[in-house]
Every structure is written in C-alpha cells, then in structure tokens.
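A.B. asks: Prediction below, plus the sequence it came from.
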Amino acid sequence: MAVGCVIELAARVASRELKNGFAVVRPPGHHAEESTAMGFCFFNSIAITAKYLRDKLNIGKILIVDLDVHHGNGTQQAFYADPSILYVSLHRYDEGNFFPGSGAPNEVGSGPGEGYNINIAWTGGLDPPMGDVEYLTAFRTVIMPAANEFDPEIVLVSAGFDAVEGHDPPLGGYKVTAKCFGHLTKQLLKLADGRVVLALEGGHDLTAICDASEACINALLGNEASTGSQWSHTLCQWIVLWLSLRSKRGRRQKQYQLWPLFQWMLSSVFLRKAAELLASPWKKSQPCEVPSPP
C-alpha cells in the first residue's frame, strides 16, 4: 500500500494534475534492496516509484534527495549505474560505523552512472552533532548546484526525519530543526517547475516527525517560514568548499571531477570573484550573492 500511494501521488505530480505532494506512508523503504528487506523497510517506495516514472511515464531525468539520517543503501543500489537518476544522500556515516555502514563519499556510481551518486557523509560522531548550519551549507554548496546542472523533470524526496533534534544518539543524535527541513523543501521547489514529491521515511520521535512534516507541508503550500540571515555565512561556506576541493583528498573525489560547476570552482576565476566580494563594502541588508559560473 505504501508503494502504491507514492506511485499514485508521483504520477499525478508528473502529469501536472497536482503541483506537489507529501505521501505520509509506513513502513519506510529506502533501506530495502532488490531482494533484501532491512532496517524496517520491505519495499523501496521511492526506488520503485522512480523506475515507474522512468519506464512507464518516460520521465527522462529524476532527482532523488534522501534526508534520512541513515544512508539509503537500497536506493543507491537500485540506481548506481543509472545516469538518468541523480541520487543525493545526507547522512551520518562515522567512517562506516553508523547503520547501515554504506554511503561513503567515494561511492559515486559506476559505469554510465559514475558521478550520479552523491553522498554527503557526516563523520565525527556527535562532537558536535550536525545541525542546521551543516545541512544548509550542504544544500547551498553541493546539492542545489549539482541539481540545477542536472535539471531534473521531477524531484523525489526520501523524507526521513531522524536527523531532527529529539532523537537519542543511537537513532541519530543530530540537532537539525524542523524549520530547517521546511527550508530545504522550499529550496527543492525551485527545481523541476516545483514538481516535488516527499515520501515519509525514518523517524522515531513523534514530536520531531510531526513538526518536520508540518514544516515541509507549509513549504509545499507556499507558506513563508523564517529562515534567518542569508548573508552571514554563505560566502564563507563557498570559500570552505573551495578549500576542500583544492585539497588533495578533495581532488580525488569523483563527483568533483565530473560536475562542471565544481571544475569551475577550482579555477582562479572563482577565488578572484570571491576576493572581490570580501574586499567590497557590504551591508547586512544586502542580498546574498555568491560567485556564479560565466
């Protein structure tokens, strides 16, 4: 029933009968592999839906964003060699010591799908726990640039909320606010003419699930939410990403070699433009701008 609900909703959004939607379903699905049930997941609703949209409705490019604190090993496995589906996951990894142990940064896809699997794998335990700043930074500097370049026809979201504050360390332990998930959803609505479908995945704290679901639904409905100052950290975050890309480890990451945006950021043009912004006078009320590719 969960799979059928997600397919039905996504098909209606893909056909423009609906603008967007949120499938509140149980059980979750992103851990389920082709022939293996695990992590409370029996059938992978998002993966099955993506294949349905691709094979039955001829949707050419699909973006899957997995927000669950656990890596979606089943979804990654399903599309690891598929260039028509870009899979992006933000998750607690801890060098493979956090369930399910997969989702390393160097797992980038294979064959024709190389570069179409992006893992933002947090390592370092809970000292300190990841929160809004880290998630917003990942969206601004990696996920949204790559997604815009990919230019999907529809966005599917594995909306797991176990990264929301309120979960004990064994279940996640992160401190992302519910409002942050609403803001991330709002960012995704800028893609695919707003054709975004969320499917509920993990989450063990009822208050956290309810609050995050409400924030995401408000974003889907177009209700405004307070997102705080957008100028204070953005440029510094881009500079940090630039330094990461320039590092020896960063240059080894396949996705940084395969996406033209990151190639451009490695050039001196980006650093020069960033330096110009840092040197110029600015006001708090000034809109947030970052260097853009020529």
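C.D. replies: That came through fine.
A.B. asks: from here on, contacts and neighbour counts on C-alpha atoms
C.D. replies: Will do.
A.B. asks: mind listing the strands for the protein?
C.D. replies: Using DSSP state E, the strands of the chain run over 21-23, 62-66, 85-92, 117-122, 154-159, 196-200.
A.B. asks: Report how many residues lie close to Pro88.
C.D. replies: Not Pro; residue 88 is Val. For Val88, the count of nearby residues is 26 (other Cα atoms under 10 Å).
A.B. asks: what does Ser213 give?
C.D. replies: 23.
A.B. asks: Could I get the strands of the chain in TSV, plus columns for distance to Asn73?
C.D. replies: Formatted as TSV, these follow (distance: least, Cα to Cα, whole Å):
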stretch	distance to Asn73
strand 21-23	21
strand 62-66	10
strand 85-92	10
strand 117-122	11
strand 154-159	12
strand 196-200	16
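A.B. asks: of all these, which lies closest to Gln255?
C.D. replies: With Cα to Cα as the criterion, Gln255 lies closest to strand 117-122 of the strands of the chain, at 7.0 Å.
A.B. asks: and that closest one, what other elements does it pack with?
C.D. replies: strand 85-92 (3 or more Cα pairs under 8 Å, 6 or more residues apart in numbering; DSSP states H and E).
A.B. asks: which secondary structure elements does the strand it packs on contact?
C.D. replies: Right, strand 85-92 is packed against strand 62-66, strand 117-122 by 3+ Cα pairs under 8 Å, 6+ apart.
A.B. asks: Of the ones you listed, which is nearest Glu214?
C.D. replies: strand 62-66 (18.0 Å).
A.B. asks: Tell me how far the closest residue to Leu90 other than its chain neighbours lies from Leu278.
C.D. replies: Distances taken as Cα to Cα, 6 or more residues apart in numbering place Ile120 nearest to Leu90, at 4.7 Å, with adjacent residues excluded. The gap separating Ile120 from Leu278 is 27 Å, by Cα to Cα, to the nearest Å.
A.B. asks: out of the two, which sits in the busier spot?
C.D. replies: Looking at Ile120 and Leu278 with other Cα under 10 Å, you find the greater number of neighbours at Ile120, namely 20 against 12.
A.B. asks: does the more buried one really touch His91, like I thought?
C.D. replies: Yes: using Cα atoms under 8 Å, Ile120 is in contact with His91, at 6.5 Å.
A.B. asks: Just give me the neighbour total for the closest residue to Ala212 other than its chain neighbours.
C.D. replies: Residue nearest to Ala212 in three dimensions, not counting chain neighbours: Ala178, with 4.2 Å by Cα to Cα, 6+ apart. Per other Cα under 10 Å, the neighbour tally for Ala178 reads 23.
A.B. asks: next up, a second structure to put side by side with the first:
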Amino acid sequence: MSSPLEIELQNNCHAWDPALYNDTNYGYVPSLAAGIVFTVLFGLSMIAHTVQFIWTRWWWCSVFSVGAMVEVLGWAGRAWSSQCPYMLTPFLMQISTLIIAPAFFTAGIYVILGRLINVLGRSSSILSPALYLWIFCTCDIISLVVQAIGGGMASSEAGKVDGDTKPGTDIMVAGIVFQLASITVFAVCVFDFLRRILKQRLLRTVQGNVTPLLLAMMFSIVLIYIRSIYRVIELVQGWSGYLITHEAYFIALDGSMMVPAVAIFNFVHPGWFMPTRKSVDDFEQVSMNERLVT
C-alpha cells in the first residue's frame, strides 16, 4: 500500500529531491531539453503534414499527422516529467503514446505501397493493393491495441508500491514482436515488389521518378524496425533493466529513429512524388524509341 508521501508525490508536482524521495517512475529524471527538442521536431512535422495533406487533398496522409501528434503528446509528457519526475500522470501519458505512435507511420507506408501497385499494375506484386491494406493495416491495429492494453496494465502497476508490471509488460512485448513480425513480412513483400518492377521494366510505364518515394519508404521502415528491436529488448529486460533506466538509449533508439521516419515524408510527400500511369500514346512512343535505339 502506498504511503501518504508516495501518494502526494504521484498526484502533485514536486521537483526531484533525493533527500525527499530518491526513486522516480523512470529510474532517472527525464531531460527537459530532450523533451522540448523532440516535442518541437514532431510538432513541426505534424504541422507540415497537416498542411500538405490538406493542400494536396491526399486525405489518407493524415495518418502521418496523427502519428506525429501522438509523438508530440508523449514527448510533452516527458518534458512535464522532467519538472515533476514523481508524478504519475505524465509518466502514464508518455508510456501510452510513444509505444503506439509508430503504428500510424507504418499504416501510411502500407498505403503508399498499395498506391504504387495500382499505378504500376497488378503484375508488380504478389498481393493486390486491397489485400495489402487489409492484411497489414489489420496487423497494425492488432499490434496497436495489444500494446495499448499492455502499456495501460504495466503503467498502472508501475505507479503502485510493489506493483506487478510483468503481465502488462509481457503483453506489450507481444504487441511489439507482432508488429516486428508484420514489418518483416512487409519488407519481404517490398523486396518482391522491387524485383518484379525491375524484371518487368515497369518503371518505363509511368510518368515521374518513383525512386525518391521508394527510398523514403524503405528508409522509414528500417528506422521503425530498429526502434522496434530496441523496444523489445528494453521491455524484456524489465522496468528496472539497464536500457529502460538509461535515457540516452531511449533518445537515440526511439526518438531519434522516429523523427526522420516521419519527417522524410515531409520532403518526399506522396502527393508530390506518386507517379502516374502513362497514356497509351506515351507508352507506344517510348516503345518505338527503344526499338529505334536497338
């Protein structure tokens, strides 16, 4: 049962004072500078994505805005915790948001691949665009729900004296491992997609350079993959493990991975870089030119 002092610290803001109480919810005092920097960076990306999807009317790109907004809430919670490290509310706020935010980014990437398949033709993929969305977005939702449930259970127990965080942590790990597995399968599908479009020379059938969008998609997936591996190892070690009680790893392998993972699509926005199918006349002209060259 919590003591009156612990209840007071969890519910009201008190600056860190080892003489008052040495332990915090994190095992350290979160960095205010890191909290502000990442809140600003994700906030700028969120604003840019919002302007971009409204300007281009590519409404599905709002998933990037939503993901960035969830990241903003999480890092704002960590900035809040830097001033109130014993307080439970900002601690729970950052756990529940930062664990699920990447699911919105992967959802956007799944849609990008589906759109590319639509443009390049059904022969460019082993699965139809609709199946990609159904399979991988469903996996994303399942992963998100499982992680949210586990995060809620673990964080509520973390705020209790002698609370048992293991059941919730195990559920969170299961959700992240499931997400990691679905990303792995998706990466294999992307590799097959690239193999097919190169083998069938499908890039000549579209107008526009698709390379930047393909590179951005793969770049983002790699960063999310690294972050997910880190999160699995972190949580397997437990709430008092080495990784989770050293903020430098969280900054380097979570925040620093997720900023470029979403910001890359501010610079390589699908609304600007998605190619279009060439007309029949354009394609015939290309084929004629190729025959003349050979």
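C.D. replies: All right, it came through fine. Quick caveat: nothing in here was measured; it's all calculated off a predicted structure.
A.B. asks: And the TM-score between these chains?
C.D. replies: The TM-score (TM-score structural alignment, normalised by the length of the first structure) is 0.25; 127 aligned residues with a Cα RMSD of 6.5 Å.
A.B. asks: ok so, going back, quick check: the residue nearest to Ala212 of the first structure vs Ala208 of the first structure, distance?
C.D. replies: In terms of Cα to Cα, Ala178 of the first structure sits 7 Å off from Ala208 of the first structure.
A.B. asks: all helices in the stretch 101-250 of the second structure, in order from the N-terminus.
C.D. replies: 102-120, 129-132, 138-158, 166-199, 211-237, 247-250 (DSSP state H, counting those that start in this stretch).
A.B. asks: Now distance to Gly74 of the second structure and mean neighbour count too, for those helices, in a markdown table please.
C.D. replies: Converted to a markdown table, those look like this (distance: least, Cα to Cα, whole Å; neighbours: other Cα atoms under 10 Å):
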| stretch | distance to Gly74 of the second structure | mean neighbour count |
| --- | --- | --- |
| helix 102-120 | 12 | 22 |
| helix 129-132 | 29 | 16 |
| helix 138-158 | 13 | 21 |
| helix 166-199 | 17 | 18 |
| helix 211-237 | 15 | 18 |
| helix 247-250 | 13 | 16 |
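A.B. asks: Gln94 of the second structure: which of those is closest?
C.D. replies: Closest among these, using Cα to Cα: helix 138-158, at 9.9 Å.
A.B. asks: Okay, angle between that closest one and helix 166-199 too, please.
C.D. replies: 160 degrees (axes from the mean of the first three to the mean of the last three Cα atoms, to 10 degrees).
A.B. asks: so how far is helix 138-158 of the second structure from its chain's centroid?
C.D. replies: Put simply, helix 138-158 of the second structure sits 15 Å off its chain's centre (Cα atoms, centre = their mean, to the nearest Å).
A.B. asks: Packing partners of that helix?
C.D. replies: Using 3+ Cα pairs under 8 Å, 6+ apart, helix 138-158 of the second structure is in contact with helix 88-98, helix 102-120, helix 166-199.
A.B. asks: now that helix against helix 102-120, angle please.
C.D. replies: Going by the same axes, to 10 degrees, helix 138-158 of the second structure makes 170 degrees with helix 102-120.
A.B. asks: any idea how far the residue nearest to Ala212 of the first structure lies from Val197 of the first structure?
C.D. replies: Taking Cα to Cα, one finds Ala178 of the first structure at 18 Å from Val197 of the first structure.
A.B. asks: can you pull out the helices in the stretch 151-294 of the first structure?
C.D. replies: 178-188, 206-221, 231-246, 248-252, 254-258, 260-265, 268-279.
A.B. asks: Of all the residues in the last one, which ones are buried?
C.D. replies: Right, helix 268-279 of the first structure. Counting neighbours by 16 or more other Cα atoms under 10 Å, one finds that the buried residues in helix 268-279 of the first structure are Phe270, Leu271, Ala274.
A.B. asks: I'd say the first one and Leu261 touch.
C.D. replies: No: between Phe270 of the first structure and Leu261 there is no contact under Cα under 8 Å: 10.4 Å.
A.B. asks: so Val206 of the second structure touches Arg277, yeah?
C.D. replies: Yes: at 4.5 Å, Val206 of the second structure counts as touching Arg277 under the criterion of Cα under 8 Å.
A.B. asks: Pull up the overlap in contacts between those two.
C.D. replies: Residues touching both Val206 of the second structure and Arg277 by Cα atoms under 8 Å, 6 or more residues apart in numbering: Val119, Leu120.
A.B. asks: who touches the spatially most central residue of the second structure in this structure?
C.D. replies: Against the mean C-alpha coordinate of the second structure, by Cα atoms, centre = their mean, the closest residue is Pro102 at 1.7 Å. Applying Cα under 8 Å, 6+ apart to Pro102 of the second structure gives the contacts Gly67, Ile224, Met258.
A.B. asks: swap in Tyr87 of the first structure?
C.D. replies: Counted by Cα under 8 Å, 6+ apart, Tyr87 of the first structure has contacts Leu63, Ile64, Val65, Asp66, Thr75, Gln76, Phe79, Tyr116, Asn117, Ile118.
A.B. asks: and if you look at Val157 of the first structure?
C.D. replies: Ile46, Ile64, Val65, Asp66, Leu67, Val196, Val197, Leu198, Ala199.
A.B. asks: Any of these buried? List them.
C.D. replies: Ile46, Ile64, Val65, Asp66, Leu67, Val196, Val197, Leu198, Ala199.
A.B. asks: is it true that the last one touches Cys216?
C.D. replies: The one in question is Ala199 of the first structure. No: contact criterion Cα under 8 Å: Ala199 of the first structure and Cys216 do not qualify, at 11.0 Å.
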